[in-house]
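# A structural model of the following input is requested.
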Amino acid sequence: MLSCKKNQDGVDMGYAYFPTDSGNMVTYQVEEIFHDIDLIPAHDTSKFQIKEVVGELFLDDAGNEAHKIYRYKRGSETDAWVLKDVWSFNRLTTRLEIVEENVRFVDFVFTPTLNKSWDKNGKNTQDAVLSNFLTVNKPFEINSFQFDSTSIVSHQNFTSFVDHMVEYDIFAKGIGKIKAVHKNLVIDNFDTLDIKKGTEVSYQVIAFSN
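The predicted structure follows:
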């Protein structure tokens, strides 16, 4: 039975959506597609696996408690894991901050509430990105896994005559992020299938332990 941390008033803050226990692990099947109609091949797909493991606690430059995230990569399940990079995260009282390649993002806020919004780039110098919850505490099934309580966070969802940008994450209580999709595409005439250039990246959970 999952134990949800609550504040002094007995409100479930949703902290279980991103566990901090050292050794907590999630493995993803990753697919990257690079599009450029001026190249051969015009649409190039690569597939690999990423394993993220919560590491030790430390104090960051602001004096806040943070955890390292060790990220390993392999081509397939028959290959050995190789350390790719080390990220970090702060699970603060009201928000989750993740530092990726020295850039800090606000990926999630507490308490998760439908349509609550925030600036994902509020802690870095990049252009503002308005994030919000599309669903909160809903069941979700992926790759034969059935999760009782998940929340979907939308970071971008924009289509124009020549642009198609989609970015969202799905978090599950007790696990962390179980799916991520990021599309940044140049299209033609509002047709999201007529792709000229850009990238698509998707992460889907295939294993986890806590």
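# from here on, contacts and neighbour counts on C-alpha atoms
Fine.
# so in this protein, which strand runs the longest?
strand 191-209 (DSSP state E).
# and the closest residue to Y28 other than its chain neighbours, how many neighbours?
Among residues not flanking Y28 along the chain, V205 sits closest, at 4.4 Å (Cα to Cα, 6 or more residues apart in numbering). Residues lying near V205 (other Cα atoms under 10 Å) number 21.
# got a list of what V205 touches?
Residues counted as contacts of V205 (Cα atoms under 8 Å, 6 or more residues apart in numbering) are V26, T27, Y28, Q29, I142, N143, I178, K179.
# relative to G122, which of those is nearest.
For the contacts of V205, the minimum distance to G122 (Cα to Cα) is 22.7 Å, reached by K179.
# report all helices and strands that the helix or strand hosting that closest one contacts.
According to DSSP states H and E, K179 maps onto strand 176-188. Where contact means 3 or more Cα pairs under 8 Å, 6 or more residues apart in numbering; DSSP states H and E, strand 176-188 is packed against strand 25-36, strand 163-172, strand 191-209.
# what about 6 Å?
Contacting strand 176-188 under the criterion 3 or more Cα pairs under 6 Å, 6 or more residues apart in numbering; DSSP states H and E are the following elements: strand 163-172, strand 191-209.
# what comes into contact with that strand?
17-18, 162-171, 194-205 (Cα atoms under 6 Å, 6 or more residues apart in numbering).
# now the longest strand of the chain: buried residues?
Residues 192, 195-206, 208 are the ones in strand 191-209 that count as buried (16 or more other Cα atoms under 10 Å).
# I'd like the structure of this one too, to check against the first:
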Amino acid sequence: MKSARLSFYSLVLFASALWFSACNKETNAPKPDLAYNYFPLKVDQVNIYNVDSTVYNDFNNSTTLFQFQLKDIVVSKFKDAEGYEAYRVERYKKTSTQDWFFQKLITRRMINNRAEEVLDNRRYVRLVFPPSLQSTWNGNLYNDLDVWRHEITAIDVPLTIGVNKLDSTLNITQYNEVNLIREDIYLETYAKNVGLVVKEVKAIDKDITTGRTRRGFMYKMQLDSFSTK
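Sure, this is the predicted structure:
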């Protein structure tokens, strides 16, 4: 009887040790990397971009090239109307004839494993986490625009832009619709610890006979420099 009781206690102690060991391993297990740093939010971060924009006008058959810079500054953190932590971003513009001047206000936040941005009074879903080649989502889920099925087409790819050597970038096709008379292509690239580094837009009407561009615009915004304090 005594031997049986000791065996029972030994079994209980052994089971308890296994349970404690499992809990300890779970507690100390490394958390999965959700790659939130593809959309960093930090006060005082500054990203400067070079922008080339080409506008085609079939009214006077002209092609006009605009070149300028944009500067995004994360100026503060606050609670938004829904009670979530959000960041205020001020965008400035610089041209060949005018120094930096305020252009617009942008707000960004991370919520429920998605990165959101409010731009020109519309909320967009820029990224979802963890990002992968299988990641797809509706970028216009929270605005009144048509459904745009965003898709990640490359991830964790090194990229050099000018003097900026970026260890890991991901590419997003936001929209891609091409036919004989129209091209709409919207692409974005994000880098870890930097955020948006490239934005490309092609929105043009074409002559169905010649394929020549009749009207519309092309736009490329590319990282020039970035800094954080």
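# any idea what the TM-score comes out to?
TM-score of the superposed chains, computed with TM-score structural alignment, normalised by the length of the first structure, equals 0.90; 200 aligned residues with a Cα RMSD of 1.7 Å.
# picking up where we left off before, adding distance to S117 of the first structure and neighbour count, write the contacts of V205 of the first structure out as TSV.
Putting those into TSV (distance: Cα to Cα, whole Å; neighbours: other Cα atoms under 10 Å) gives the following:
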residue	distance to S117 of the first structure	neighbour count
V26	26	22
T27	28	21
Y28	27	22
Q29	29	20
I142	26	12
N143	29	9
I178	21	24
K179	20	20
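# can you map out the helices along the second structure?
2-28 (DSSP state H).
# which positions within the strand ranked longest in it qualify as buried?
Counting by DSSP E, the longest strand found in the second structure is strand 62-79. Of all the residues in strand 62-79 of the second structure, those buried under the rule 16+ other Cα under 10 Å are F68, Q69, L70, K71, D72, I73, V74, K77.
# likewise stretch 84-92 of the first structure?
Here stretch 84-92 of the first structure shows V86, W87, S88, F89, N90, R91 as buried, counting by 16+ other Cα under 10 Å.
# show me what contacts the residue mapped onto the fourth one from the second structure?
Taking TM-score structural alignment as the criterion, the aligned counterpart of F89 of the first structure in the second structure is R108. R108 of the second structure makes contact with A86, Y87, E116, E117 under the criterion Cα under 6 Å, 6+ apart.
# sorry, back to before: what sits up against the longest strand of the second structure?
So strand 62-79 of the second structure is in contact with 43-56, 85-95, going by Cα under 6 Å, 6+ apart.
# got the angle between that strand and strand 46-57?
If you take axes from the mean of the first three to the mean of the last three Cα atoms, to 10 degrees, strand 62-79 of the second structure sits at 150 degrees to strand 46-57.
# quick one: stretch 131-150 of the second structure aligns where in the first structure?
Going by TM-score structural alignment: stretch 131-150 of the second structure matches residues 112-131.
# flag every buried residue along the matching stretch.
P112, T113, S117, W118, D119, K120, N121, S131.
# now the two most distant members of these.
The span of those, defined through Cα to Cα, is set by T113 and N121 at 19.4 Å.
# hang on, the earlier thing: distance from the chain centre to the longest strand of the first structure, please.
Put simply, strand 191-209 of the first structure sits 12 Å off its chain's centre (Cα atoms, centre = their mean, to the nearest Å).
# ok, now stretch 120-132 of the second structure?
6 Å.
# for it, buried residues please.
R123, Y124, V125, R126, L127, V128, F129, P131, S132.
# which part of the second structure lines up with stretch 20-39 of the first structure?
Aligned by TM-score structural alignment, stretch 20-39 of the first structure falls on residues 41-60 of the second structure.
# got the end-to-end distance for that stretch?
44 Å (Cα to Cα, to the nearest Å).
# what are the contacting residues of that stretch?
Contacts of stretch 41-60 of the second structure (Cα under 6 Å, 6+ apart): 63-76, 214-228.
# can you get me a residue count around G174 of the first structure?
22.
# for it, what are its contacts?
A16, Y17.
# and if we set it to 10 Å?
By Cα atoms under 10 Å, 6 or more residues apart in numbering, the contact set of G174 of the first structure is 2-4, 14-20, 24, 147, 149-150, 209-210.
# how about E200 of the first structure?
31-35, 45, 165-167, 181-185.
# top of those by neighbour count?
The most crowded member of those is L185, carrying 24 neighbours; neighbours defined as other Cα under 10 Å.
# residue in the second structure paired with that one?
Checking TM-score structural alignment: L185 of the first structure goes with I204.
# ok, the corresponding residue of the second structure for V103 of the first structure to L141 of the second structure distance?
Counting by TM-score structural alignment, V103 of the first structure corresponds to R122 in the second structure. Separation of R122 of the second structure from L141 of the second structure (Cα to Cα): 10 Å.
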